[in-house]
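> quick one, what's the 3D model for this:
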Amino acid sequence: MARDRLAELLDASAAPAASSVYRKLAKSEMSVVVDGIGRLRFPVPDEQAVQLRGLGRRARFGRGEQTLTDPEVRDSWEIPKELVCVEWTDAFVTVLDDMRQELGLPPHCGLTPELHSMLLYETGQFFVAHQDSEKDDAMVATLVVTLPSAHTGGELVVEHQGQTRKYRGLKNALSLVALYADCRHQVLPVKTGNRVTLTYNLLLTGNSQDAAAGHPLVGDLAACLRTHFTTPVVLPYSHRRGDPPTRLAYLLDHEYTARGLSWSRLKGSDASRAALVRAAAEQAGCEITLALAEIQETWDAYDPDEDEDAWYGDDEDEEPDEEDSGSADDRQYVLQDLIETLTTLAHWISPETGLLVDISLDLSDAEVASTTPTADRTPYSSEYEGYMGNYGNTLDRWYRRAALVIWPRNQGFASRAEASPGWALDELTAMARAGKIAEAHEAARSLESFWHAAGRYTDQTELLRQALEAARELDDAQIAAMLLRPFALERLTPGHGLAFARLAAHYGDTWTDALLHDWAASWRPGSYGLAQAPLDWFENLPRLCTALSAEGSASVTAARRIVDLSWTMIAGQVGPALDGPLTSRHSAWLTSLGASCAGIIAAAAQLGSTGVLQDAHRLARTAGDRAHVLTMATLRAAATHQAGFGDLAVICAERLRTWLAQPQRVPGDWSIELPTGCACELCEVLGTFLRHPERRALDWPLAKDKRRHVHTRIDDAELPVRHETRRQGRPYTLVLTKTEALFERERLARERHEADLAWLTDSWKAST
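Below is the predicted model:
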């Protein structure tokens, strides 16, 4: 494949650069003076180490945006650098240049050292494996200078791309180690004596990019790009061919932070390879940018020390080992087959501004190439999932890598739009306003194949604002519908009112109705417990309708259609669920819908949507306790929405008066009605027992499956009946006992009904 050939060519293009380098200098090439102590002697004597300890404070470390102290992570002493004065001879300049060359940075670049800290490691102290943060935009590496001292242990261990190097301090010479900032490294515990170090931030001066236009490999790389972008892809799990790839992401070897990603500060072989690919992209008629990628690999793996019996659930109650979750040190697991790779671009450098911008773009395997396999790198996080019955064992690893992202210049708009929909919408609006209507239409049509996924990981409220603006400026009903179709109706806010109203007036009722229907298509009535987003949106529907109503008749029509769609969804959701007994689960669910129903009914009242109001009244009159719970929750949520709710209050009050007029249960009446739902022989016996006003207990020999069925009927209806199994004889005996909760529930229900009726009479004037 062309992308593999490109990776092979880049692999051979440059000698491998070191990720860490070591030099030593005579102790006479440096002097260190510390305020309050004076000039340090080499090797550093114990008495001066004690004085340094007196000046020090616990060394800190970074974790995300935080700066922390934790002796279990970093156990050492940091001497304030303002107390430290360091002088070097000219030999230090020569050593830095040698290190630059061995790190793979070109001759026209330089490394400038900036003192960061002075550290003292006493016996037993250490620093666990970590990566250095970039303290300056120009920082590319760290320099660790270990001062001469008579200590053992305390080795600096540097790991990168699966290779580990260990560096020891010296008794009578300076030990210097430069390492790229993305290298994981640690300081092993000091065994004897004291380890004293100076750490420097190495800042890159100059541009690490080489000029590669005349390099003999550029033509071959350009040919690879042309072939890649013109060869159809073999679709996964089939022999069919799809369209050629629209982009290529070549993963670089080093890791970069958002702060450190720059063409001018690429590390080692990344710089020379990037220069070659940039020249090849230009020759092949492609655009290119730098990006940051998140990669997740899922491996078929196993723990060789895992007890095989545990795979089958024998130890299912045991807690998992600490290292089985979230640890990046997963080398104890044996990898077998790579199951899946997910590569997502999260940021890239804008071709116009040169600034890093947020994007979100998932790449297929056919769009990714690399010289160094991701599996050879150290993951920043991993998680092992043991055998789970129908899947496992798997090991998930997460990595961060930089990437060169290339796409054909004639596909530039679509390639960038898929990564950043907001940018695309702003560009379309700008083109249309500049009078480039035909160009804007062509660019918009190039989005159609992927635009259905627009905004999955972005702020859809802002993206919808941009889409509404672009849809109006483009002045094409079909394109406008395509741009707006990916959104959900609940993304429409009062702030969108003016723009949406203008669209509705411009494109007409038929177009608007079709768009609203598409937006509401994600609402699937009948699934228990609708997602919270539309429910919250229904609650605030009156504000949206107010905003729309102010913009003319077309938008009023649209607002009524929105209310109708909203009520259709709610009615379809709750209508079939209003039959049956009222359980605590149903009561909680129906109560949670009260504010949503109130919002829709209030909006319907202000728009004069009589159909919605009449259907709400019909639902409220549905027999049973469930309808009453929903209606009361709606009324309580509508305390400030008087219009449209008076008839609902009357319906509730009438129902309550009817219930309260019924005679109360007399003491000794133990009759319970079994809800309908099953007419089997078991339920017939159960129903007969429950309805009997005097029988409180039933001993019922039943097999296991039959006992389970009876348990389920009782528990699902939350009946005040205790069920236990007496494990004697065959079959075991199911013992059913009616409980005192029967009378307590009825007492509490009557008190609640009386309170609700008083509230309706007082707040809604729902008198007879």
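> make it CA atoms for all contacts and neighbour counts henceforth
OK.
> residues touching Gln161, list them.
376-378 (C-alpha atoms under 8 Å, 6 or more residues apart in numbering).
> Glu469 too?
429, 499.
> you'd agree it is in a strand?
No - counting by DSSP: H, G, I helix; E, B strand; the rest coil, Glu469 is not found in a strand; it is helix.
> gap between it and Lys171?
Plainly put, Glu469 is 70 Å away from Lys171 if you go by C-alpha to C-alpha, to the nearest Å.
> re earlier: which of the contacts of Gln161 tops the neighbour count?
Thr378 (23 neighbours; other C-alpha atoms under 10 Å).
> can you give me the helices for the stretch 451-600 of the chain?
Ranges of helices in the stretch 451-600 of the chain, per DSSP state H, counting those that start in this stretch, are 460-474, 477-484, 497-507, 509-519, 532-539, 541-549, 553-574, 584-592, 594-607.
> next secondary structure element downstream of the last one?
Proceeding N to C from helix 594-607, the next assigned helix or strand is helix 610-620, under DSSP states H and E.
> for the residue nearest in space to the middle of the chain, what are its contacts?
Closest residue to the average C-alpha location of the chain: Tyr457 at 8.6 Å, with C-alpha atoms, centre = their mean. In this structure, Tyr457 makes contact with Ser360, judged by C-alpha under 8 Å, 6+ apart.
> what's the spacing between it and Leu492?
For Tyr457, the distance to Leu492 - C-alpha to C-alpha - is 17 Å.
> same question for Trp407.
For Trp407 relative to Leu492 (C-alpha to C-alpha), the value is 34 Å.
> now the second one, please; I'll put the structures next to each other:
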Amino acid sequence: MSNDAETRFLKTLQSIRGAGRFCVHGSIPFAFPGIRLRSGEELAFPLPPSQARAVRDVAEAAPYGMGAETRRDESVRRCWQIDAAGLEWTQPGWQRTVEDLVKQIAGELGVEGKVSAMPYKLLLYEKGGFFLPHRDTEKEPGMFGSLIICLPSQHAGGALLVRHQGREERVDFGAAHDATQIHYAAFFADCEHEVLPVTEGFRLCLAYNLVVPRGTKTRAPSATANAPELLLPGLRAVAEAAGNDLTAILLEHRYTEDGLSIAALKGDDRARAAALFETAERAGPTARLALVSLYQMGQLDEDYEDSYRSRRSRRGYREDSGAEGEMGEIYEETLTIAHWRTPTDKRDGMGTFAISEDCILSLATLGEGEPDEKFAEGYTGNAGCTMEHWYRRAAIVIWPQDAGPAILARYNFSAACEKFREMAERKSGAAALAPFSAALLDEACRRLGDAADYQSAPVALAVHPLLHGIALSGSEEHLQHMLRPVFLPVFRLADRALWLALLRAFGDKPAVFFLRHTTPANLSSHVNALFHALDAALNAAPELARGMAAQLPSWFVTGEKPDWRFRDESSVTPVHCWHLALAASCLVTAVADRTALENVLWSQGLLPHLREVLGPAFLEKSHRAWFAKSHSLAPALLTATVNTLAAECTRPLPPYPDWSRPVPAAALTAPRWQSGPLIMELLTFMTDPARGELRIRKPQDMRSAVEHFVRDHQFDLDMTTDKKGSPHTLVCRKNDASHQRSLKRRSDDETLLARLRGIEIVGKARTI
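Okay, the predicted model is just below:
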């Protein structure tokens, strides 16, 4: 599509106008509001100067928002304010007056649904008062605009200027002063506005937040007459030029992430969105409302008074006069689409798409002009000054109907895989699943093929819902597509639940494929998945479990630690590995394999192994029923474990009879550089039965080396520093910490022994 054709289409779209305006203003007959201050004084109208001063006496200087900060600066804003919570309303009829006014305003702004006006502030501008250009923050959920009601108060100047897209409305409450009238102005929150200086008198206003509560049901916007016919040729050309990609057609107004919905569309956006939705329905493309966000991070081009003092400012969708500093060179830029809504204003969980500028269609360039949000940070540590900008616009995003699965797979692969799994879970038919599966399998193959070895894990994890969905659908065709070497990382990171679904759906085919591609070279990275597969096979595929059990000894004696790149929170613990091996031991028939597995499981009966691994493995219940099967090694190993722990629990643990303390074994094999004269003196002191205290008067670095050595090896020593004299003295006093640890370990052994004795395994035990 040529640039001229794009421009014609966008100008046609721009010519579509809604029923509302960005700013409305006027007057209504005076109604007494009944405002009582906390001082107890009730305001009269027209406002006498004495009461204006009374308001000022109980008010506070009005701040302005700069991001997360609230600032007061009379070069930006001169105004007095009282929070609505600090006012008492004595006239019930005033609320009805406001409600009637809001109904009228909502129609003039073109806002659908029930609109509420929430009292915000009472604002007093005296002579010289003003507020520089700014935008209002959306202060509560559903807020879309502001209502200013100027109460009768004689003044000059103080005109309100409201601007949007090159247009300006001037509202001069002072020039229109009439004691029998109340003047008002209402405008959308993203409109820039300012209050010019008051030149005489006092300007008293009530500020309200205009809100459409979330969940409010509204009529779907309808396109203006002939609008779809005008847009149809251009939209078809846009769709044809994009091919199987998406196009985001930007709307006019600014929206926040929480404030975007079809019901909350402002002014002309509502009419244009309706026209685009109706045109897309005729032309064929799928259409969604979404929020396009441009993020920029770059150099902060600013002259700080104190360059090394970090200062933070944030200009956002707020009452704001401008953040400090401007964007210099841009280092990083991302463009995303998120917060999707269907034409019926329902959420569409498509997630976040990272897109290129080529996908954007707009007469204005996104990223020019003042950003919606701005964050500046000064020097922090070694980092220089940085500036961040956010620009957000609503957009109607279109793409070919049959390209939906491919679009989702390309831009949000994880969400697409998860959607496929959900569809399979709901038992969607093959016709519904086929487009998604084809697009996802192609995209998964491309991503895995492009990923370096160390980058494959995140991609493989994202593919898991797709593989699970294939298992739920039972599609042999799709499974065969995944039984290729490029998909090995997906199986390598599969957990028990995924293996169970695969085995139940396809028998042993997935496991046989994985075993066939498991070699001594990659066993360390495959072993976690092998144990998960065995876990599932013990439940769903006993014959497969038999074949896997014969390989168990090699899984334990690879001589390598599992590869950290392929481990996550679902990794099998050593205790569960031993539990699975105990369960599967009854399936191991070859004498050599049984002997090898028995040696691995027993590990020479070393107490740490029995306490930390084998004993707890017996206590797991998931596959304990297998322990009692014929040829199981579990009964004999349980008996041996109980006997060894029972013998250990009868060994006496007398307290130390003198000052001699054991030297930790690791300390005796410490590196040579740690074995200086002071360390040798320390080791001699530990075995001395007559000495309970060692004093080391040495410089701090030498004392610190001794302290680290003592703590690293858990010596039975308490250490303090005697700071008398120079250098100071490190005082080491012996304690019985190792004996206390032995008593605690004995208690733990007795508890473990009691629990193991409570396990009943019916089987033939033999001596280990």
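> the helices of the stretch 451-600 of structure 1: which one's closest to Ala661 of structure 1?
helix 584-592 (23.2 Å; C-alpha to C-alpha).
> other SSEs contacting that closest one?
Judged by 3 or more C-alpha pairs under 8 Å, 6 or more residues apart in numbering; DSSP states H and E, the packing partners of helix 584-592 of structure 1 are helix 625-637.
> next structured bit after the helix it packs on?
helix 646-661.
> may I see the buried residues of that following helix?
647-653, 655-656 (16 or more other C-alpha atoms under 10 Å).
> before we move on, the earlier item: Trp407 and Leu492 of structure 1: which is more packed in?
Trp407 (25 against 19).
> tell me which element the more buried one falls in.
In this structure, Trp407 of structure 1 sits in strand 394-408 according to DSSP H and E.
> for that strand, what is the distance to the chain centroid?
16 Å (C-alpha atoms, centre = their mean, to the nearest Å).
> quick one: it to structure 2 mean distance?
Its aligned residues in structure 2 lie a mean 3.6 Å from strand 394-408 of structure 1 after superposition (mean C-alpha distance after the TM-score superposition for structure 1).
> can you name the residues in contact with the following helix or strand past that strand?
Going down the chain from strand 394-408 of structure 1, the next helix or strand is helix 412-419, by DSSP H and E. Residues outside helix 412-419 of structure 1 that contact it (C-alpha under 8 Å, 6+ apart) are 246-247, 287, 359-361, 407, 423-424, 443, 446-447, 450-451, 454.
> in helices only, show me these.
Applying DSSP state H to these, the entries found in helices are 423-424, 443.
> Trp602 of structure 2 contacts Leu637, correct?
Yes - using C-alpha atoms under 8 Å, Trp602 of structure 2 is in contact with Leu637, at 7.0 Å.
> more neighbours: the two, which one.
Leu637 (23 against 18).
> residues touching the more buried one, list them.
602, 768.
> which among the contacts of helix 412-419 of structure 1 end up buried?
246-247, 287, 359-361, 407, 423-424, 443, 446-447, 451, 454.
> please convert the residues you listed to JSON lines, extending it with distance to Leu225 of structure 1.
JSON lines is the format used below for those (distance: C-alpha to C-alpha, whole Å):
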{"residue": "Thr246", "distance to Leu225 of structure 1": "11"}
{"residue": "Arg247", "distance to Leu225 of structure 1": "10"}
{"residue": "Glu287", "distance to Leu225 of structure 1": "11"}
{"residue": "Ile359", "distance to Leu225 of structure 1": "23"}
{"residue": "Ser360", "distance to Leu225 of structure 1": "23"}
{"residue": "Leu361", "distance to Leu225 of structure 1": "20"}
{"residue": "Trp407", "distance to Leu225 of structure 1": "9"}
{"residue": "Trp423", "distance to Leu225 of structure 1": "26"}
{"residue": "Ala424", "distance to Leu225 of structure 1": "25"}
{"residue": "Ala443", "distance to Leu225 of structure 1": "23"}
{"residue": "Ser446", "distance to Leu225 of structure 1": "21"}
{"residue": "Leu447", "distance to Leu225 of structure 1": "23"}
{"residue": "Trp451", "distance to Leu225 of structure 1": "25"}
{"residue": "Ala454", "distance to Leu225 of structure 1": "27"}
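> among those residues, which two are most distant?
Using C-alpha to C-alpha, the two most remote members of those are Glu287 and Ala454, lying 22.2 Å apart.
> give me the three-state assignment for Ala258 of structure 1.
Under three-state DSSP, Ala258 of structure 1 comes out as coil.
> could you double-check that Gly298 of structure 2 lies in contact with Tyr331?
Yes - checked against C-alpha under 8 Å, the pair Gly298 of structure 2 and Tyr331 is within contact range at 4.7 Å.
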